[in-house]
Structure formats: structure tokens, C-alpha cells
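Trainee: A structural model of the following input is requested.
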Amino acid sequence: MRLTYILPTSTSTRKEMPMRLGDLVIDVTPLRASRDFRFLFAARLVSVLGLGLTLVALPLQVWQLTRSSWQVGLIGVVNMVPMLVGTLAGGVLADRMDRRRLILLARGGAVVVFAALALNAMVDTPYLWVIYVCAAVNSILNGLSVTALMAATPALVGRAHLSAAGALMALTAQLGAIIGPSVAGGLTELAGLPWNYGLTAAATLVTTCLIAFIRPLPRTGGRPHESPLQSIAGGLRFVAGNRLIAGLLLIDVCVAVFAMPFVIFPELTERVYGDGGTILGLFYAAPGVGAMVAALTSGWTGTVRHTGRYLAIATAGCGVAVAGLGLTSAHLWPALFFLAALGAADTTSEILRRSLLQHHTPDHLQGRISSLWLAQTNISPAVGGIEVGLAARVAGPATALVAGGVLCVVGSLAVAGTFRDLRDASLRDPNAEQVRAGRPAPAGDGQSSSGA
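Mentor: Below you'll find the predicted structure:
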């Protein structure tokens, strides 16, 4: 497959040129140009490294206490409502208060949560309810801080460098997904779960201190006369009236519900490999390897003409990878390969989804639509965790993986086939603000601006 990029000389004349190798390299301009973004980047990197430890510690501890993948999946369900509340509240608060202060409050509270998990893990018989309560509180705090972070980024780097900043932040997430779980598996075997939680608390404290060095970020917009529910309702009306945005959310659901099988990893690795630490850590880390490769070579995602079609391919690729994992789960290296492929396909899909979402959403709705998207991306995996946990209980982990992968492929292709607006969407079309200003989109692009 030969990728091409389009020189944006005008809306009517589009000259295609072969893509150069240099076009794939990640842009580090925001790090060079913005002092505040450097602090934010460092804070995010430390934070995700710490959170990577709990990615292994939480499900492993629940599995050890209950011996039930369904109970492991229940953590995600417990997180659903708190995450929804935190994300939606964060979208409203980020437009009504200093965004740096909101991030500081949320991350400071998370330090207390992880310290409580560490203390609970130190007792002879840890309390399961403490784990669930701490997970729920942490979900609220994460929803607040992540939404405020997205809202603060344009002020830190400028709108010309938003895509580069997004790629850099995605890279920190992948580094955390690789290093954190890899360290967590060995750390659990050598020192125990309290050290996992304790190091996460320390990393979160360092994150909070780094954020404090960023300049204040007071609110710059929003409608203070609107109630929070009215603001959220405006975003929901836009999603309901715009088939492209609705299609983006639906195709994301296909991946999150059917192709995110992480909750059954403790059961799978113990049954197949008799391992409760090192191999489990590799299973959680492998998707991060593929995701980091995809992030480092993601320059093409902003230059290809048929963005929506590549999105459908990447989303279906997630299902193929999960099905491949199910078929090869008894063989370590092929299983790790398919997990890496899952991470690469999911990251590519996320970059394309986020870019299309921001490109086709008017400025005055960016915060609310972002909060709705973040809420969906956090709630859907929780539903998927319960689904795959129950399927594994009935049919076994391998069969559950194959079935989930097939459903992801079918669902992705069905959404792309049903929503022409999504299938024909492109980042080369006029953005939502240009459409609202009266500049028409090119004929046949299928873009809908209703609800704007």
C-alpha cells in the first residue's frame, strides 16, 4: 500500500506527492517552544509510569483474593459511574476555573488514594471493598484531571502544534504502558503489592509538584449562565444531529467492548503458563510496544486523503489481533506478537478518531464533545471487561478472545458501511468552523454539520 499526502495549496487544487520517510517522524516542536509544556510532558510521563504499576497490581490483587475473572471485570463496572461523573464534571469545570488548579487538586487527591491501597495491601487479609472504593474515587479524579489536561493543552502549545502535542502525549502513555507493567510483574514477585501501590503514590506526588511549576490557566470561555446539565445537553444534541461524530463514537465502542480483553489476563496466564507475575506483566506490556511504534510513525495519519476508511481498517485490525491472540494463547511469542499488533492498531485508530473528532467539531463545542468522548472511551472498556470475563467463565479465555475479535471486525465494518459520513470523512475537508462560516465542503464528502 502506497501512502500519499496532499499539499494544502487550496481547497480546489490538491496535489498529491509521495510520502517521504521524514514525514513519519514525530514532531517535538512543542517541547522546544514551550516551557510549560515541558513540565506537563514530564509530569505526564512520571504519572503514566506510576499508573502502569497499578495496571497489573489491581487486577492481580482482586484475582488473588477472589479467584474470579468476573470479579476482576467488576472493577471496571465500579469505575463506570465515577468516571462518567468525573469526566463530565471536568468538562464543565475546565471552562469555569483555573485548569492548572483543577489538575493539582485531582492529582493531589490521587496520592491519598494510592497510599490507602498500599496500606490495605499490607494487612494480613486485604479488604476487597477498600480496593473497589479506592478504584472508584481514583476514577473520579482521573476524569477531572484528564479532561482539564485536554482543555489546557491549546493554551500551552498554541493551536498550530496541537497534533504534535497530542502525539507526544500519546507517546508518554505508551512508554508507561510498556515500562510500568513490565516492572510491576517482577516487583510483585520480589517485594509484593504494597510496593506497587507505594511507588504509584510517590510518582503521583512528583507529578503534582511538576504541574505546580506551570503558569496559571484561568478559564477563557464557556457560558457561566448555563447550568452544567444545560452545557452537557448541548454537546449531546450535537452528537445526535451529526452522523459523522455519532459514527466516530460508535466505531470506538466496537473496539472498547469487544477488543480490550485485559481483565482475563490473570486467569489466562495462570492457566496456560502457571505464572502470576512476570508473564502477566509481559501480556500487559506487549500492547504498549506496538502502540509506541505506531505513535512514533504516525505522521501519515494527518496527510492521507481517506481518513475515515483508514480508521475502519485500523479498527477492524484490532479485532483481527484479538482473535489471533485467542488462537495462539498457548504459545508465548505468537501471543505477544498479536498483543503488540493490537496496541498498534488501537493507537492508529485512536489518532484517526481524535483527529476527525476535533476537525469536525466547532470550537465552542470542543470541551463538551471531548468530555463525552473521554467518558465513552473509559466506560465502554468497563462494559467490555464484564463481557469478556463472563464469556471466559462460560467458554474459556481462548474462545472468549476469538469471539470478541470476530465481533469487533463485524461491528467495525457494519458501522463504516452504515455511516457514509464516517466512511468518506477526511482531514483534508474544511473544518467545522469553516463550514459554519459559510465555506462549503467539497462535493461528495458526506460531511454533516447539523447540530453545530
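Trainee: CA atoms for contacts and neighbours, from now on please.
Mentor: Will do.
Trainee: The closest residue to I232 other than its chain neighbours and G86, how far apart?
Mentor: Leaving aside its chain neighbours, I232 sits nearest to R368 (6.4 Å; criterion: CA to CA, 6 or more residues apart in numbering). Counting by CA to CA, to the nearest Å, the separation of R368 from G86 is 13 Å.
Trainee: And the one helix or strand L325 maps to, what does it pack against?
Mentor: L325 is part of helix 307-328, with elements assigned from DSSP states H and E. If you count contacts as 3 or more CA pairs under 8 Å, 6 or more residues apart in numbering; DSSP states H and E, helix 307-328 packs onto helix 243-258, helix 332-359, helix 397-418, helix 420-423.
Trainee: Out of the ones you listed, which gets nearest to Q376?
Mentor: helix 243-258 (7.5 Å; CA to CA).
Trainee: neighbouring contacts of that closest one?
Mentor: Applying CA atoms under 8 Å, 6 or more residues apart in numbering, the contact partners of helix 243-258 are 239-240, 312, 315, 318-319, 346, 353, 357, 360, 373, 376-377, 380-385, 387-388, 404-405, 407-408, 411-412, 415-416, 419, 421-422, 425, 447-448.
Trainee: What of stretch 134-149?
Mentor: With CA under 8 Å, 6+ apart, stretch 134-149 has contacts from 75, 78-79, 82-91, 93-94, 99-100, 102-103, 106-107, 109-110, 113-114, 116-117, 370-371, 374-375.
Trainee: what do you get for stretch 209-222?
Mentor: Contact with stretch 209-222 is made by 36, 39-40, 42-43, 94-101, 103-104, 152, 155, 364, as judged by CA under 8 Å, 6+ apart.
Trainee: try it again with 6 Å
Mentor: D36, F39, A43, D95, R96, M97, D98, R99, R100 (CA atoms under 6 Å, 6 or more residues apart in numbering).
Trainee: List just the nearest of the residues you listed to T204.
Mentor: A43 (8.6 Å).
Trainee: Just checking the distance from the helix holding L325 to the centre of its chain.
Mentor: Its chain's C-alpha centre and that of helix 307-328 lie 16 Å apart, by CA atoms, centre = their mean, to the nearest Å.
Trainee: For the comparison step, fold the sequence that follows:
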Amino acid sequence: MEPSEIREPGLIRRLAIDLGPLRRYPAFRRLFIGQTISTFGSEIAAVAAPFQLYQLTHSTLQVGPLSLCELFPLLTLTIVGGALADAVDRRRLLFVTETLLAMVAGGFALNASLAQPRVWAIYVLVTLAMSIFSLGVSGMNTVIPRLVESHELATANAIENVYGSTTSVAGPALGGLFIAMLGLTGAYLLDAATFAASLWSVWQLPPLRPAHDAERPSLSTIAEGFRFVSAKKVLLGMFLVDSNAMVFGMPRALFPALALKRFHGGAAVLGLLYAAPYAGALVSSVLSGWMRYVRRQGLIVAVAAAVWGVAIAAFGFADTLWLALILLAAAGAADNVSAVLRGTILWTVTPDHIRGRVSGIEFAQVAATPALGNVEAGLVASLTNLRFSIVSGGLVCVAGTFLVALAVPAFIRYEARAPA
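Mentor: Model (predicted):
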């Protein structure tokens, strides 16, 4: 073929998500399929547990503590799980945690089948489920760099985000549908059954052994992970940019008030507000092909964080529902770009022997900062009003991103190797 006959990929091909890694890496394909199925099951349980608790107690006050049952493990055991992921065979760790999660799902079904389901059991089972998940999530998040070539990490990460976004949009709706069709016991049993797909995919993984000189998990090894993050300026900048965006630009706590007061709707409108960012993230994932060509990944993460802030600030001014949903979707799309490239940076700059600990720290940060953002948004709104809280938060997000870029220039200058 003559050089003149070689064509650059067209615009559509550059934008469309590259599914090549699913074809080229069978273990990655099996893991993707297994996790997609089991995550849908987990979304069903995430709807069923608070629904059942409210059905039993008729008290929103008693439903609220479920969030605390989830938050504490997410802030603590994710970091412990990261140390475990660096010290043991990650395949074995995942098989154990997925098996235990399936057993907890069975526990939910057993409790639901009782003539008088126990309220205390729901709190215990939610805490157990989130604790086990937290211990295994770093292992799951650090498998992909062992399954695909380094130049395809961004593409693989984008593919992973497709099932995350899809399940976040469709999972709650399907959860409600299955609860209506199968009842609570049937819905929980369906969740337990979906873990068969996850266990199959994990069992088919190759051995993922730790480094030969890996130390046992301890406070010292955990501290080593924090020292690595603080010393690696690209990671430090990445964490600061995302924390800033989530703390000051996360107005989810205000959605119920917006649905009722500004858009004059009810639960249906509230559901749309919650789903819109995930819908935008899904579209962004499907059109993520361009990300594999990005070399200035740190810069694009900062730009995406700023776009998130601008979209949230504009959302604060939106008085019509359709415009509000478009702006939330735009924010979700920007957040997805940031998430894909942040994950790629983390995988690339972190050596495998410490990747679990760094991933655990990152997951704890991702879990904690939106909760802080909801507190901040609610507090400012109570002192001022809904619009001021949302708009000011978006603008502070943009300003904070700019300040982090100035304070940690290594983050903005970070340049990935060109794809092969």
C-alpha cells in the first residue's frame, strides 16, 4: 500500500469507544461481562434494602443511618483492602470477597423471607456487604493493568466506565421493577445469583501474585502508600483537583428541594435529576475513543474538572427542567472524562507493588468527598438559598482547579506516552 493510500481514522472512529481490548484480552472480556452482571444485581439490592427498611419502620429517620453503615467501611477498610491487595494474590482475594458478598445477599433474602423480617439484620447486612466490598475493591481496581498492555489502559478504563454508568442509570429502575415483580425475597435472591457471573470471571483470571518481597499488611505499609501519593506530585495534584470538584461542586443534597420547589415535580423529577449525570457519563464513555490519543492527561483532567464546575454553576441558574437535565448530563460527561484519565494516570505512574494501597486511598477519597460536598451544599443553602449554594460551589470549583494547577505544575505538565 502506498503511503498516500493510508488514511487517518475518521471523526466517528476517533470518537467511538474502542472495544478492541475486549477482543484482544479474553480475561479482561470475561471480567467485564461478570462484573456488569453482578453490578446490576448489586444495584437491585441497593434499592431493596432502604425500601424494605422504610416498609418495616415507616421512618425516614431509621433509613438515614444506612448511609453511615456504608460510609465508615468506605473511609477505612478501602485503605486496609489496598494493603491486602499488595500483599496477597489478587485473584484469591477477589474470589473470597465475591463469595462472601454472595453469602450476604443470601442473608438479605433469608431475612426478607421471615414472617417478621428483623430491622437490625438489615443494618448488620448492609455493614457487612460494604465492609467486604471495601476490602476487595482495590484488588478489583488494580487487576486491569495486569491484563492489558500499558498503551491500552485508557481504552480499557473507558470500557469499564460503560458498565458503571449503565448500571447507575438503569440499575435503580430495574431494581424497582424486579422488587415489584419478584418481591423482596426474590430480588435479593436474584442479586445473589448474579454473583455466579462474577465468580466465574474471577476464577478464570490468571494468578495475580504479589511482589516476591511484599510485606504483610500493617500500619507501616499503609503509611508507605500515603507517602508515595504525597511525593508523586501528579497523583497529589489529581487527588486535590477531584477533591475540590466534589466538595464544592456536588449539589446532590439539594436535588429533592429543587425537584419540589423549582421544578414543581415529585419523585419522578427527582429521579431524573439523579440519573442525568450518569446518563451524561454513559454518553461520554460511548464517545471516549479520542481519550486514547490524549498525552497531556493531567491537563485534560483539570479542564474536565473546570467544565464540571461551569456546568454546575450554570445548572444553578436553570429554571426549566430540560435545561437543568442537559447541564447535569454535561457535568456527568466531564466527570467521566476526568475519572477515566485519573484512573489511567494512577495505573501508569504507580508501580504494581504499591498500586493496591494507592488505589485504596483514591477510592476512600472518592467516597468521602461527595458526602462532604453534600454537607457543604446543604449548609450554604440553609444560610443563603438554593441558587447561591449551587452557583457559588461551581465557581469555587473552577477557581480551586486553577489554584491547584498553579500550586502543582507537575500535574498539569504530566505527559503520557503516545499510544503504540
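Trainee: Can you redo the helices and strands packed on helix 307-328 of the first structure as JSON lines, where the extra columns are mean neighbour count?
Mentor: Shown next, in JSON lines, are those (neighbours: other CA atoms under 10 Å):
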{"stretch": "helix 243-258", "mean neighbour count": "24"}
{"stretch": "helix 332-359", "mean neighbour count": "22"}
{"stretch": "helix 397-418", "mean neighbour count": "21"}
{"stretch": "helix 420-423", "mean neighbour count": "24"}
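Trainee: For those, give me a markdown table that also has distance to L65 of the first structure.
Mentor: Converted to a markdown table, those look like this (distance: least, CA to CA, whole Å):
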| stretch | distance to L65 of the first structure |
| --- | --- |
| helix 243-258 | 26 |
| helix 332-359 | 26 |
| helix 397-418 | 20 |
| helix 420-423 | 44 |
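Trainee: Indicate which one of these is closest to A201 of the first structure.
Mentor: So among those, helix 332-359 is nearest, using CA to CA, at 26.5 Å.
Trainee: immediately after that closest one, which helix or strand?
Mentor: Downstream of helix 332-359 of the first structure, the next assigned helix or strand under DSSP H and E is helix 366-395.
Trainee: how about that following helix: buried residues?
Mentor: 366-392 (16 or more other CA atoms under 10 Å).
Trainee: Identify the residues contacting T36 of the second structure.
Mentor: Y163.
Trainee: Find the helix or strand that it is a member of.
Mentor: helix 26-57.
Trainee: Now which residue in the second structure aligns to V255 of the first structure?
Mentor: Correspondence of V255 of the first structure to the second structure, assessed by TM-score structural alignment: A245.
Trainee: quick one: that match and G10 of the second structure, what's the gap?
Mentor: 34 Å.
Trainee: so how far is P194 of the first structure from L65 of the first structure?
Mentor: In this structure, L65 of the first structure and P194 of the first structure are 15 Å apart, going by CA to CA.
Trainee: between those two, which one's more packed in?
Mentor: Comparing L65 of the first structure with P194 by other CA atoms under 10 Å, the one with more neighbours is P194, at 22 against 15.
Trainee: doesn't V123 make contact with the more buried one?
Mentor: No: the criterion here is CA atoms under 6 Å, and P194 of the first structure misses it with V123 at 9.5 Å.
Trainee: Next, show the common contact partners of those two.
Mentor: Here P194 of the first structure and V123 have no joint contacts, going by CA under 6 Å, 6+ apart.
Trainee: picking up where we left off before, just how off-centre is the helix holding T36 of the second structure within its chain?
Mentor: How far helix 26-57 of the second structure lies from its chain's middle: 14 Å, per CA atoms, centre = their mean.
Trainee: So which bits of that helix are buried?
Mentor: For helix 26-57 of the second structure, burial by neighbour count (16+ other CA under 10 Å) applies to 27-54.
Trainee: and what of stretch 101-110 of the second structure?
Mentor: Using 16+ other CA under 10 Å as the test for burial, stretch 101-110 of the second structure gives L101, A102, V104, A105, G106, G107, F108, A109.
Trainee: For that stretch, give me the average deviation versus the first structure.
Mentor: With mean CA distance after the TM-score superposition for the first structure, stretch 101-110 of the second structure departs from the first structure by a mean of 4.5 Å once superposed.
Trainee: what about the most centrally placed residue in the second structure, which helix or strand?
Mentor: Geometric centre of the second structure, nearest residue: G164, 7.0 Å, by CA atoms, centre = their mean. Applying DSSP H and E as the criterion places G164 of the second structure in helix 153-203.
Trainee: Spit out the contact partners of the counterpart of F338 of the first structure in the second structure.
Mentor: When the second structure is aligned by TM-score structural alignment, F338 of the first structure is paired with L327. Residues in contact with L327 of the second structure (CA under 6 Å, 6+ apart) are A311, F315.
Trainee: And for the one 3 residues further on?
Mentor: Contact analysis of A330 of the second structure by CA under 6 Å, 6+ apart lists G280.
Trainee: re the thing from before, any figure for the gap between the residue nearest to the centre of the second structure and L189 of the second structure?
Mentor: When distance is defined by CA to CA, G164 of the second structure is 22 Å away from L189 of the second structure.
Trainee: and what of T344 of the second structure?
Mentor: Taking CA to CA, one finds T344 of the second structure at 35 Å from L189 of the second structure.
Trainee: Kindly report the same for T97 of the second structure.
Mentor: Plainly put, T97 of the second structure is 18 Å away from L189 of the second structure if you go by CA to CA.
Trainee: what does R29 of the second structure give?
Mentor: For R29 of the second structure, the distance to L189 of the second structure (CA to CA) stands at 26 Å.
Trainee: again with E376 of the second structure
Mentor: Counting by CA to CA, the gap from E376 of the second structure to L189 of the second structure is 38 Å.
Trainee: Spatially nearest residue to the equivalent of the residue nearest to the centre of the second structure over in the first structure (excluding sequence neighbours)?
Mentor: Aligned by TM-score structural alignment, G164 of the second structure pairs with A173 of the first structure. Spatially, and ignoring its direct neighbours in sequence, A173 of the first structure is nearest to V48 (5.9 Å; CA to CA, 6+ apart).
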